[in-house]
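Novice: curious how this folds, go ahead:
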Amino acid sequence: MGNSGDDLKSFLWMLVEFIGICLLLAAVPFVVFLDTSVIGDQMSETSLTELLHNIGAFVATICFYRGAVLYPEQRACLVIGATLFAILSIRELDFLFDYIWHGFWVWPALVTLAVGIWVARRSPGTFRRPFLEYLKGRQATFVYLGFALLIIFTRLFGTGDLWEGVMKEAYDPRVKAAIQEGLELLSYTLIAYGSVASLRAGFAAPFMRS
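Specialist: Presented below is the predicted three-dimensional model:
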């Protein structure tokens, strides 16, 4: 009977998670619709879509940083993760750094990278095994799938040449921008959700104890 109760609770939790993920995914085109059809902002740097990109990267950064504090046996792995998403966050805010000069975002990104590597090196033996064990968890799937979508799929699927070929004389760069920014929002949504779920699950902790 106890096992049946546990199975029911697990099933209900999975159902709630599935519905939550569906709602998150449905929110992505809704946000793009708000930007383009309600607010009238055609994917500028200050659009709602771009703001949510920044929030997604920031949430991931905080989750991995918090994990590095809570789980010293995984510190180097989680610090590198936090550093990666912090750099993505800086890149998303490049329009603010451009007020200093164009391309200035590279310098705070390099400083962040250097600090992250330095901190990680102060915790030897806490990168390779935690990283490999973390990848066994289902939560990690959301993170690395979102990251792969962000750095590969959105760049290829959002190229102007592709959409010029599809739309021919009717090509409108605003369509391409909406598609690319929407896909980036999807990516950051998956990354943020996976990061929060990973923190709740202890990242690699369950596998390292086994």
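Novice: contacts and neighbour counts: CA atoms only from here.
Specialist: Fine.
Novice: off-centre distance for the longest helix anywhere in the chain?
Specialist: When the chain is scanned for its longest helix (criterion: DSSP state H), the result is helix 2-33. With C-alpha atoms, centre = their mean, to the nearest Å as the basis, helix 2-33 stands 19 Å off its chain's centre.
Novice: what helices or strands is that helix leaning on?
Specialist: helix 48-70, helix 173-201 (3 or more C-alpha pairs under 8 Å, 6 or more residues apart in numbering; DSSP states H and E).
Novice: export the ones you listed to CSV and tack on distance to Thr159?
Specialist: Shown next, in CSV, are those (distance: least, C-alpha to C-alpha, whole Å):
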stretch, distance to Thr159
helix 48-70, 18
helix 173-201, 7
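Novice: between those, which one is nearest to Asn3?
Specialist: Set against Asn3 and scored by C-alpha to C-alpha, the helices and strands packed on helix 2-33 come closest in helix 173-201, at 21.3 Å.
Novice: and the closest one, which residues are buried?
Specialist: Neighbour counts over helix 173-201 (16 or more other C-alpha atoms under 10 Å) mark 175-199 as buried.
Novice: give the other helices and strands that it contacts.
Specialist: With 3+ C-alpha pairs under 8 Å, 6+ apart as the test, helix 173-201 has helix 2-33, helix 48-70, helix 138-148, helix 154-157, helix 160-167 packed against it.
Novice: tell me which of those helices sits most buried.
Specialist: helix 48-70 (a mean of 21; mean count of other C-alpha atoms under 10 Å).
Novice: off-centre distance for the helix or strand just after that one?
Specialist: Counting by DSSP states H and E, the next helix or strand C-terminal to helix 48-70 is helix 75-92. For helix 75-92, the separation from the chain centroid amounts to 10 Å (computed by C-alpha atoms, centre = their mean).
Novice: one more, so I can put them side by side:
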Amino acid sequence: MTHKSLPEPSWPIGFRAVCLRATLYILLVAGIAQGVFYEALYFPDDRFSERGFTELAQTSLLATASALLLYVMLGLRQLRLVALLMFGFLFASLIREQDALLDARVFDGAWQLLVSLTVLPILFVVIRHRRAFVAEFAAYSNSLSFGLFAAGFLTTYVFSRLYGRGDFWQAILQENYLRDFKSAAEEVVELFGYALLLIAVIELVLLARRWALARKAG
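Specialist: Next up is the predicted model:
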């Protein structure tokens, strides 16, 4: 995989564009929060289950982000190795979210096999072309997308796990402890983290489009 020089990492974004995107992202987060609220209020039998809004929203966010990353790799053809690694990470998370379904409909442990078949070849490609990856990452790491992706990763895979610990909620609720509290806390924070990851991928798409146009203009 050959690597071509990338545009300068700093690329100004217009104020109007920032305001528009910020508004859309606020609406996205508010819509997700409202969906969780309605799930808890009106669907007590399904809330925070595999059929509930939260789980379905997590799947939708991950699927959308994965599809957008494929567009970056195959359509825009910018930051292809960075997008490939991000795709492997998010698509593996998408598979992991379907663990109960895969265990029930395919076989026990099917999701682990699918994750391995997804991640290992991608890691092989990235390691094989590590110099090109490092060059791409150097350009990408100075972007808004990278900051949002890092925030989403920390929210989903670090904070939500620690915040959702059973011992933590037992200490807070004591004799009033129910596992539903722990599940709700962890799943909702995880959902917000996935929203940040999707926003990061959207910003990556916009960045890659600007770079593709700059390359054509040059």
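Novice: a markdown table for the helices and strands packed on helix 173-201 of the first structure, including distance to Leu78 of the first structure?
Specialist: Formatted as a markdown table, those follow (distance: least, C-alpha to C-alpha, whole Å):
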| stretch | distance to Leu78 of the first structure |
| --- | --- |
| helix 2-33 | 24 |
| helix 48-70 | 5 |
| helix 138-148 | 12 |
| helix 154-157 | 25 |
| helix 160-167 | 36 |
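Novice: hmm, back to that, to Ala27 of the first structure, which of the helices and strands packed on helix 2-33 of the first structure lies closest?
Specialist: helix 173-201 (9.1 Å).
Novice: what sits against the closest residue to Phe85 of the first structure other than its chain neighbours?
Specialist: Leaving aside its sequence neighbours, Phe85 of the first structure sits nearest to Thr61 (C-alpha to C-alpha, 6 or more residues apart in numbering; 5.2 Å). Under the criterion of C-alpha atoms under 8 Å, 6 or more residues apart in numbering, the neighbours of Thr61 of the first structure are 81-86.
Novice: quick one: what's aligned to Thr61 of the first structure in the second structure?
Specialist: Using TM-score structural alignment, the partner of Thr61 of the first structure in the second structure is Ser66.
Novice: now that match: how far from Thr54 of the second structure?
Specialist: According to C-alpha to C-alpha, to the nearest Å, Ser66 of the second structure stands 18 Å off from Thr54 of the second structure.
Novice: in the second structure, which of the contacts of Thr61 of the first structure still touch?
Specialist: With both residues aligned by TM-score structural alignment, their matches' C-alpha atoms under 8 Å, the contacts of the contacts of Thr61 of the first structure that the second structure also has are 82, 85-86.
Novice: of the helices and strands packed on helix 173-201 of the first structure, which is nearest Gln42 of the first structure?
Specialist: For these, proximity to Gln42 of the first structure was assessed by C-alpha to C-alpha; helix 2-33 is nearest, at 9.1 Å.
Novice: identify the residues contacting Ser44 of the first structure.
Specialist: Glu50.
Novice: what residue of the second structure takes the place of it?
Specialist: Ser44 of the first structure maps onto Ser49 in the second structure, by TM-score structural alignment.
Novice: what helix or strand does that match sit in?
Specialist: Per DSSP H and E, there is no helix or strand for Ser49 of the second structure.
Novice: with Glu203 of the second structure as the reference, measure out to it.
Specialist: For Ser49 of the second structure, the distance to Glu203 of the second structure - C-alpha to C-alpha - is 31 Å.
Novice: what do you get for Gly35 of the second structure?
Specialist: On the measure of C-alpha to C-alpha, Gly35 of the second structure and Glu203 of the second structure end up 24 Å apart.
Novice: again with Ala212 of the second structure
Specialist: 14 Å.
Novice: by how much does stretch 133-140 of the second structure deviate from the first structure on average?
Specialist: Mean deviation of stretch 133-140 of the second structure from its aligned counterpart in the first structure after superposition (mean C-alpha distance after the TM-score superposition for the first structure): 1.2 Å.
Novice: which part of the first structure matches that stretch?
Specialist: Taking TM-score structural alignment, stretch 133-140 of the second structure hits residues 127-134 over in the first structure.
Novice: what's next to the matching stretch, contact-wise?
Specialist: Outside stretch 127-134 of the first structure, the residues within contact range by C-alpha under 8 Å, 6+ apart are 73-78, 140, 203-205, 207-208.
Novice: and if you look at stretch 204-218 of the second structure?
Specialist: Residues contacting stretch 204-218 of the second structure (C-alpha under 8 Å, 6+ apart): 6-7, 68-69, 72, 76-79, 145.
Novice: go again using 6 Å as the cut-off
Specialist: Here stretch 204-218 of the second structure makes contact (C-alpha atoms under 6 Å, 6 or more residues apart in numbering) with 78, 145.
Novice: repeat that for stretch 81-92 of the first structure.
Specialist: Outside stretch 81-92 of the first structure, the residues touching it (C-alpha under 6 Å, 6+ apart) are 54, 57, 61, 64-65, 109, 116.
Novice: buried residues in it?
Specialist: Neighbour-count burial for stretch 81-92 of the first structure [16+ other C-alpha under 10 Å]: 81-92.
Novice: tabulate these in a markdown table, adding columns for distance to Phe18 of the first structure.
Specialist: Formatted as a markdown table, the buried residues of stretch 81-92 of the first structure follow (distance: C-alpha to C-alpha, whole Å):
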| residue | distance to Phe18 of the first structure |
| --- | --- |
| Gly81 | 26 |
| Ala82 | 26 |
| Thr83 | 29 |
| Leu84 | 28 |
| Phe85 | 25 |
| Ala86 | 28 |
| Ile87 | 30 |
| Leu88 | 27 |
| Ser89 | 27 |
| Ile90 | 31 |
| Arg91 | 31 |
| Glu92 | 29 |
